[in-house]
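**Q** Provided below for reference: sequence and predicted model.
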Amino acid sequence: MNANKEVLPVIDCDVHNQFRSRNDLIPYLDEPWRSHAERFGIPGGGLPYASPIGNKRKDANPPSGLPVGSDPHYMLEHLVKQFNMDYALLCSDSIIGLSGFADSDHVAAVCRAYNDYLIAEWLSVSPQFKGYMCIGTQDPAEAAREIDRIGPHSDIVAVCVSGGSNMPYGHRYFHPIYEACERNGLPLVIHPGSEGSGIFNAPTAVGYMSNYLQWHTCLPQTFMAHLVSFVCEGVFEKYPGFKVVFCEGGVTWLPPLLWRLDKNFKALRASTPWLKRMPSEYVRDHCFLTTQPIEEPDDFKHLESMFNMFDAENMLLFSSDYPHWDFDDPTKILQRLPIEKKRKIFSENARQLFNLK
């Protein structure tokens, strides 16, 4: 057998569990939010653009008739077993966007309800499901309390927030969140999906694009800004055990950004006297990126060259984005990488980062 065709274990770091309906959360809400939700529904974050091809895989419809992504038993059959997955790490993109909703108390209540719902109705179904808890970023002190409440649960492996924000995430305003993450041994996962909506800033540095294609293409701008902010604001010096995962924002933008940041730091380091190392060193030790959507050019050698420009084999985490339209099949992507690099990317990096057996 060709060694590169060996069947590898997979840990999928971006699987989207969906609701049967948003009313699923009502039993988990405290008053007065429960009564409010029964009368008016539960607010939801959302994109400022409509995808012309929808958002879900057509073949992911459960035989039960439930909405795509809402049947945990079908997800185990259709995704986890089919692709030899050790774990599927669940991320609710419909909840993280709530940080764009202006009422921070309401958002905190919905996030608490979601985290309890996640544990009760998904993580209890199979030990192969692990969860990213959700928080609202509008009130970092309240977010830290929620991390302390839910973070110790053995099946919660990370804290998830939206890439959308009204300031870069390195800003000290957000530091109570990172302190709580470090205290609980949980990475922070930044996921796109609501940039430009609600109280968030525009999704690009020059404002709003005209359509979904442009918005989707420009998502790395947000990740670049957050990454530079984390480093230059000294977050990784202040919280040396803190880790960040940049999820679903591409990969190949990283090397040229780090070259530029290191170059500028050499001349302008007086503005960041708290940094004791080169910026790229902090990124190498504290930051991870997920593979989906991987930029695979026609000539694989070009991608391989980009991987050689940063510590890709130790910084990348496999993700499929199931059940979304741009799902990446683990049996098809990155097939030309050496087997040991694939083993790290497809499972071992995640196993270590999320402390999975």
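**A** Ah, there it is.
**Q** For the rest of this, base every contact and every neighbour count on C-alpha atoms.
**A** Noted.
**Q** Give me the nearest residue to Met75, chain neighbours excluded.
**A** Of all residues not flanking Met75 in the chain, Gly69 sits nearest, at 6.9 Å (Cα to Cα, 6 or more residues apart in numbering).
**Q** what helix or strand does the one you found sit in?
**A** Following DSSP states H and E, one finds Gly69 outside all helices and strands.
**Q** what about versus this one:
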Amino acid sequence: MKTDDKRLPVIDCDVHNQFRSGRDLIPYLEEPWRSHADRFGVPGPGLPYSSPIGNKRKDADPPSGLPVGSDPSYVLEHYADPFNVEYALLCSDGIIAVSGIADPDYAAAICRAYNDYVIAEWFPVSPKFKGYMCIAMQDPAQAVREIDRIGPHPEIVAVSVIGGSRTPYGDRYFHPIYEACQRHNLPLLLHPGAEGAGIFNPPTAVGYVTNYLQWHTCLPQTYMAHLVSFVCEGVFEKFPNFKVVLCEGGVTWLPPLLWRLDKNFKALRSSAPWLKRMPSEYVRDHCFMTTQPIEEPDNPKHLEAMFDMFDAENMLLFSSDYPHWDFDDPTQVLRRLPEEKKRKILSENARKLFHL
């Protein structure tokens, strides 16, 4: 008998927790940052684009009057419980963008405060809540210390960073971070949201676009550059147990990128003599992608065909992006897939990756 889609277990790899107010982090900041934030607020990198339709689902407003996504009990009531979500993996809304702040010490302090905040104020509410710790990429030494401090916590399942950067993430400058992730058996999760802000590079290969529509559409460019860098700089050869999750960047760009990379590598392998396998093999074994926002062609068979072009049933993780405007309902996405493939994407791949 076919299982009701709504009752398939769900592990949601992208649930955004918000703050009740801009002052939530202040008790968790150490001095001198606490006094500074108390007077001027917690800084952000300054986003260059805003959505013309807003960023949140209107039906996700808690009855308590708190901001959308800031009431953990209502997240459970409104989303996790009705949709059979076993685990909601919390991804900080905004804090991961602190890598765009010029001051590396302040950015690292904000990450430490957030990590302590989510451990103290979200995890105790329900065992369904697990989380991604935040690090700031400006100073790998401080990032490594934070991974060593927070990484052993049983409710922390990954390390999260923003897609925006001044350097592709395969660069050797970042390798100590990946060594620490491997040491604690924590995947690195990349999430978009601040490309082009603060000290980050422009959000596209040719500079700044003029509006949110163009920015949002071009986000996969960033992931393409990071992924090629991870592979060609030998990150997965150097750290054989290190995993990367490309969250909220689409999926259908992956096959043609890997075709191009494999073809070029056959002629240019002397550029990366440390690679012992084809680039696509490293991606297949070390990288994951999340479903939201899944591409939606007019002909659904075209998406199914794209899934057949890479190891989708083993590389995809379900994500809803709750409570954002482009939320994906776990009972509606992937409806045409066979049940066992759908089960793997909705929960089993994440269960294995995050050791749940």
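**A** Thanks, I have the structure now. Because the structure is predicted, anything quoted here is derived from the model rather than measured.
**Q** before we move on, the earlier item: what's the neighbour count on the residue nearest to Met75 of structure 1?
**A** Here the count is done by other Cα atoms under 10 Å, and Gly69 of structure 1 has 22 residues near it.
**Q** same deal with the one 5 residues further on?
**A** The local packing of Tyr74 of structure 1 (other Cα under 10 Å) involves 18 other residues.
**Q** thinking it is in contact with Pro62, fair?
**A** Yes: between Tyr74 of structure 1 and Pro62 a contact is recorded at 6.0 Å, counting by Cα atoms under 8 Å.
**Q** picking that back up, now for the residue nearest to Met75 of structure 1: which residues touch it?
**A** With contact taken as Cα atoms under 8 Å, 6 or more residues apart in numbering, Gly69 of structure 1 is in contact with 16-19, 60-62, 75, 323.
**Q** Which residue in structure 2 aligns with it?
**A** The alignment partner of Gly69 of structure 1 in structure 2, by TM-score structural alignment, is Gly69.
**Q** For its match, give its distance to Gly94 of structure 2.
**A** Per Cα to Cα, to the nearest Å, Gly69 of structure 2 is found 13 Å from Gly94 of structure 2.
**Q** what do you get for Leu261 of structure 2?
**A** Separation of Leu261 of structure 2 from Gly94 of structure 2 (Cα to Cα) stands at 33 Å.
**Q** How about the contacts made by Val245 of structure 2?
**A** 187-190, 287-290.
**Q** just the strands in the stretch 201-350 of structure 2 please.
**A** With strands called from DSSP state E, counting those that start in this stretch, the stretch 201-350 of structure 2 shows them at 244-246, 287-290, 316-317.
**Q** so how far is the longest one from its chain's centroid?
**A** Taking Cα atoms, centre = their mean, to the nearest Å, the mean C-alpha location of strand 287-290 of structure 2 is offset from the chain mean by 9 Å.
**Q** quick one: it to structure 1 mean distance?
**A** Here strand 287-290 of structure 2, set against structure 1 after superposition, deviates by a mean of 0.2 Å using mean Cα distance after the TM-score superposition for structure 1.
**Q** what's that strand packed up against?
**A** Identification of packing neighbours for strand 287-290 of structure 2 by 3 or more Cα pairs under 8 Å, 6 or more residues apart in numbering; DSSP states H and E yields strand 244-246, helix 312-315, strand 316-317.
**Q** Quick check: the first one compared with structure 1, mean distance?
**A** Pointing back at strand 244-246 of structure 2 there. Per aligned residue, strand 244-246 of structure 2 averages 0.2 Å (mean Cα distance after the TM-score superposition for structure 1).
**Q** likewise the longest one?
**A** Superposed on structure 1, helix 312-315 of structure 2 shows a mean distance to its aligned partners of 0.1 Å (mean Cα distance after the TM-score superposition for structure 1).
**Q** Please compute how far that helix lies from its chain's middle.
**A** Taking mean C-alpha positions (Cα atoms, centre = their mean), helix 312-315 of structure 2 and its chain are 17 Å apart.
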